[in-house]
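1. sequence-free structure coming up:
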């Protein structure tokens, strides 16, 4: 085990040349990040979770009630032991063959069984009020973190001159950055271990700006303020695309790839850090494409739906499925389209705002 730890914490991987872990030990004159500090993330995460519960219960929920957002969920499915067993043990989305078998077994028509499964799926999804409370919490959290970051960074020289991120690296004080760094995990954990605190703070602040707007748009959507929702989403799209396709590569990647090369020089963990940042840029491009596609569909169809393009995988808990009549009409239309077009592929969605957040890639 000692050999494995020695290999993992090899100074020649993590640190620039001529720097050792002993050089980064805390002294009376200087304080540096210590890897063991990351253990504090667990109790801090629990505390934040408790704050979230209190916030949603005593602040977000009254706000939702004041906006007349309903707490009641969708209509519950009629109790049926056979269908319940299929739903819980086999499948929540029975295929045509299974539907026909259940129809014969229960002496129900297929549409009634389809309606039962739809209502049963909806029972497991949170109400609009619950999703509003979640978005209000994330909006408040992101707004606080972003405001905190801006208030701190505007006083620092490396906000205006990114070369300052690398002068005297890694002998840089970090105490004022501690709380900000605990707000996320992924790249920040890496930057924390080898004390890339300055550039890490720039990455975080840049990403937080769009998070505030998307959660505000979700709240407006749940409150049925469609004009405000559309406006906030348009603002979100502009901020997201401009900050992550323009500012991020010109400001962040330029300093991590080129300015740091000139001032500090490359070393093994430097390559890993930059590869992660480049991967992040690729994700930015993909999510920007989805946002643009969704915005185009929303405008072309004249309305905004409830799908979040930033959540790259489908989340069954997000959208309450359509009413029975509406669903039957959609089924008929889909069957007609399949027969005429020779395809059974789903049509594109024109919505974007679900109850879930997109991947946090800070």
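-> Nice, thanks for sending it over. All values derive from a computational prediction rather than experimental measurement.
2. hey, let's count contacts and neighbours off CA atoms from now on
-> OK.
3. what about the residue nearest to residue 236 when sequence neighbours are not counted, how many neighbours?
-> Distance criterion Cα to Cα, 6 or more residues apart in numbering; nearest residue to residue 236, sequence neighbours excluded, is residue 213 at 5.2 Å. Neighbourhood size, residue 213 [other Cα atoms under 10 Å]: 24.
4. Can you verify residue 159 is assigned to a helix?
-> Yes: the assignment for residue 159 is a helix, going by DSSP: H, G, I helix; E, B strand; the rest coil.
5. ok, it touching residue 202?
-> Yes: between residue 159 and residue 202 there is a contact at 7.2 Å, judged by Cα atoms under 8 Å.
6. which residues are common contacts for those two?
-> Residues touching both residue 159 and residue 202 (Cα atoms under 8 Å, 6 or more residues apart in numbering) are residue 153.
7. Quickly find the element holding the residue nearest to residue 236.
-> Using DSSP states H and E, residue 213 maps to helix 197-222.
8. Can you name every helix or strand that that helix contacts?
-> helix 128-153, helix 178-181, helix 186-193, helix 226-242 (3 or more Cα pairs under 8 Å, 6 or more residues apart in numbering; DSSP states H and E).
9. please redo it, this time with the cut-off set to 6 Å
-> helix 128-153, helix 226-242 (3 or more Cα pairs under 6 Å, 6 or more residues apart in numbering; DSSP states H and E).
10. want to throw these into JSON lines with mean neighbour count and distance to residue 288?
-> Listed next are those as JSON lines, based on neighbours: other Cα atoms under 10 Å; distance: least, Cα to Cα, whole Å:
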{"stretch": "helix 128-153", "mean neighbour count": "20", "distance to residue 288": "20"}
{"stretch": "helix 226-242", "mean neighbour count": "18", "distance to residue 288": "6"}
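11. now the ones you listed as a markdown table including distance to residue 113?
-> As requested, these are exported to a markdown table (distance: least, Cα to Cα, whole Å):
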| stretch | distance to residue 113 |
| --- | --- |
| helix 128-153 | 25 |
| helix 226-242 | 34 |
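12. Out of the ones you listed, flag the one nearest residue 318.
-> helix 128-153 (8.4 Å; Cα to Cα).
13. quick one: buried residues of the host helix or strand of residue 295?
-> Under the criterion of DSSP H and E, residue 295 resides in helix 268-301. For helix 268-301, the buried set under the neighbour-count rule, 16 or more other Cα atoms under 10 Å, comprises 269-270, 273, 277, 280-281, 284, 287-288, 290-292, 294-295, 297-298.
14. Check which helices and strands the following helix or strand past that helix sits against.
-> Following helix 268-301 in sequence order, the next helix or strand is helix 324-341 (DSSP H and E). Taking 3+ Cα pairs under 6 Å, 6+ apart as contact, there are no helices or strands that helix 324-341 lies on.
15. Buried ones in helix 324-341, by neighbour count?
-> Under 16+ other Cα under 10 Å, the buried positions of helix 324-341 are 324, 327, 334.
16. got it, and stretch 196-211?
-> Under 16+ other Cα under 10 Å, the buried positions of stretch 196-211 are 196-211.
17. ok, structure two:
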């Protein structure tokens, strides 16, 4: 048995008693179809580039989104070398050493590093454009998924997902929907190093890898009915979060906070109630386990742990805003320094 034949052995991918021969003669998922996600991801990156510059950028400007002026640093090879190679925030001992090497006061060296960090912070307009693209995609994906599934009996009764499995012909529209979702998450992985780096950067990588794996595996095993419902549950809250971010960058504070609370409610209901109900009650308790179903269950558990982690951050932020009157700051938002210190630096430069 060759490596490829062993990898695709029906005992790994299909429930006991089913073989690949049972899935011939009808439009079933073909693993090679997923190779289209490569050009699909590249196409989405191009579409995103065009969208951000021709739609999101003019929209942001018309809505009053603008970047703050930032102080420019004087070129200094010694300080730049330390910044690039050793760290963006030197300790007190390093500041003293760098001050001696550069023949500058320690305070000036400290200010130089603060200005240099400010230069590397993502611009507000860049964040708005990224949020606009994700909002547009998630909104389109969610309502497209609803349009595809609302008339399907297995959307309303999840036990029908497993009826006559795996002999469930694949409707072409669902195949394209699957491919679109896979292409999008692949494009996110490609652009992740160039996008605004967020506090949960590592968790985002884990999420994207788990999502791509689940889409690939569930498609090959013809768990498309189950997979589309899971993707729809995830998309239900994502576009609301991106809208809240856009409102935050527009400085529409009251509206932003109201939308964020709506997001929190939808996120917690969809990720902590509906998601485990769909995945664990029906998939684990009502479905005969085999190798790929165990793999899927493991990655679903990873997603659930991420949901719990993000829910904790969201609830923590809601309580901080409503009960303690703290200044709202997206726990999943960008890592950035105080605008106040930046404004003070600009004021000093103008004196």
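-> Noted; the coordinates are in hand. Being a predicted model, the structure only gives us computed values, none of them experimental.
18. Let me see the TM-score of these two.
-> Remark: TM-score between the superposed chains equals 0.84 [TM-score structural alignment, normalised by the length of the second structure]; 314 aligned residues with a Cα RMSD of 2.1 Å.
19. circling back: in the second structure, what stretch matches the helix holding residue 213 of the first structure?
-> Mapping helix 197-222 of the first structure onto the second structure (TM-score structural alignment) gives residues 224-249.
20. Superposed on the first structure, what's the mean shift for the matching stretch?
-> Compared with the first structure after fitting, stretch 224-249 of the second structure deviates on average by 0.4 Å (mean Cα distance after the TM-score superposition for the first structure).
21. quick check, nearest of the buried residues of stretch 196-211 of the first structure to residue 232 of the first structure?
-> residue 210 (10.4 Å).
22. Enumerate every residue touching that closest one.
-> By Cα atoms under 6 Å, 6 or more residues apart in numbering, the residues touching residue 210 of the first structure are 236, 239-240.
23. ok, these vs residue 93 of the first structure, which is closest?
-> Of the contacts of residue 210 of the first structure, the one sitting nearest to residue 93 of the first structure (Cα to Cα) turns out to be residue 236, at 34.4 Å.
24. mind checking what that closest one lines up with in the second structure?
-> The alignment partner of residue 236 of the first structure in the second structure, by TM-score structural alignment, is residue 263.
25. ok so, going back, JSON lines please, covering the buried residues of helix 324-341 of the first structure and showing distance to residue 118 of the first structure.
-> Output for the buried residues of helix 324-341 of the first structure, formatted as JSON lines (distance: Cα to Cα, whole Å):
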{"residue": "324", "distance to residue 118 of the first structure": "8"}
{"residue": "327", "distance to residue 118 of the first structure": "9"}
{"residue": "334", "distance to residue 118 of the first structure": "17"}
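26. neighbours around residue 266 of the first structure, how many?
-> Residue 266 of the first structure, neighbours per other Cα under 10 Å, totals 16.
27. does it sit in a helix or strand, and which one?
-> Here residue 266 of the first structure is assigned to no helix or strand, by DSSP H and E.
28. Just give the closest residue to whatever residue of the second structure lines up with it, not the sequence neighbours.
-> Matched to the second structure by TM-score structural alignment, residue 266 of the first structure sits across from residue 289. Using Cα to Cα, 6+ apart and skipping the chain neighbours, the partner closest in space to residue 289 of the second structure is residue 15 (7.1 Å).
29. what's the neighbour count on that neighbour?
-> Neighbour count of residue 15 of the second structure, defined by other Cα under 10 Å: 19.
30. mind checking what it lines up with in the first structure?
-> Matched to the first structure by TM-score structural alignment, residue 15 of the second structure sits across from residue 16.
31. quick one: that match is in a helix?
-> No: secondary structure of residue 16 of the first structure (three-state DSSP): coil, not part of a helix.
32. Determine which residue of the second structure is most distant from the centre point.
-> residue 103 (45.4 Å; Cα atoms, centre = their mean).
33. whereabouts in the first structure does stretch 32-48 of the second structure align?
-> Counting by TM-score structural alignment, stretch 32-48 of the second structure falls onto residues 36-52 of the first structure.
34. From the chain's centroid, how far away is that stretch?
-> The chain centre lies 19 Å from the centre of stretch 36-52 of the first structure; the measure is Cα atoms, centre = their mean, to the nearest Å.
35. Can you give me the buried ones in it?
-> Neighbour-count burial for stretch 36-52 of the first structure, counted by 16+ other Cα under 10 Å, picks out residue 52.
36. Including distance to residue 80 of the first structure, could the contacts of residue 210 of the first structure go into a markdown table?
-> Formatted as a markdown table, these follow (distance: Cα to Cα, whole Å):
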| residue | distance to residue 80 of the first structure |
| --- | --- |
| 236 | 45 |
| 239 | 49 |
| 240 | 47 |
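37. If we only consider these, which is nearest to residue 23 of the first structure?
-> Closest to residue 23 of the first structure, out of all of the contacts of residue 210 of the first structure and judged by Cα to Cα, is residue 240, at 39.3 Å.
38. residue contacts, the residue most central in space within the second structure?
-> Residue closest to the average C-alpha location in the second structure (Cα atoms, centre = their mean): residue 204, at 5.8 Å. By Cα under 6 Å, 6+ apart, no residues touch residue 204 of the second structure.
39. To which residue of the first structure is it aligned?
-> Counting by TM-score structural alignment, residue 204 of the second structure has no partner.
40. Just confirm residue 204 of the second structure is within a strand.
-> No: with three-state DSSP as the criterion, residue 204 of the second structure is helix rather than part of a strand.
41. which parts of stretch 58-71 of the second structure are buried?
-> So, applying 16+ other Cα under 10 Å, buried residues of stretch 58-71 of the second structure: 59-60, 65-66, 70-71.
42. Distance of residue 71 of the first structure relative to residue 61 of the first structure?
-> 9 Å (Cα to Cα, to the nearest Å).
43. Equivalent analysis for residue 331 of the first structure, please.
-> 36 Å.
44. same deal with residue 92 of the first structure?
-> Distance from residue 92 of the first structure to residue 61 of the first structure, by Cα to Cα: 31 Å.
45. what about those two, which has more around it?
-> residue 61 (20 against 15).
46. any idea what the more buried one aligns with in the second structure?
-> Per TM-score structural alignment, the equivalent position to residue 61 of the first structure in the second structure is residue 57.
47. Now its match: closest residue in space that isn't a chain neighbour?
-> residue 129 (6.2 Å).
48. which residue lines up with the one you found in the first structure?
-> Per TM-score structural alignment, residue 129 of the second structure is aligned with residue 133.
49. what about its match, distance to residue 182 of the first structure?
-> On the measure of Cα to Cα, residue 133 of the first structure and residue 182 of the first structure end up 23 Å apart.
50. same deal with residue 212 of the first structure?
-> Residue 212 of the first structure is 18 Å from residue 182 of the first structure, by Cα to Cα.
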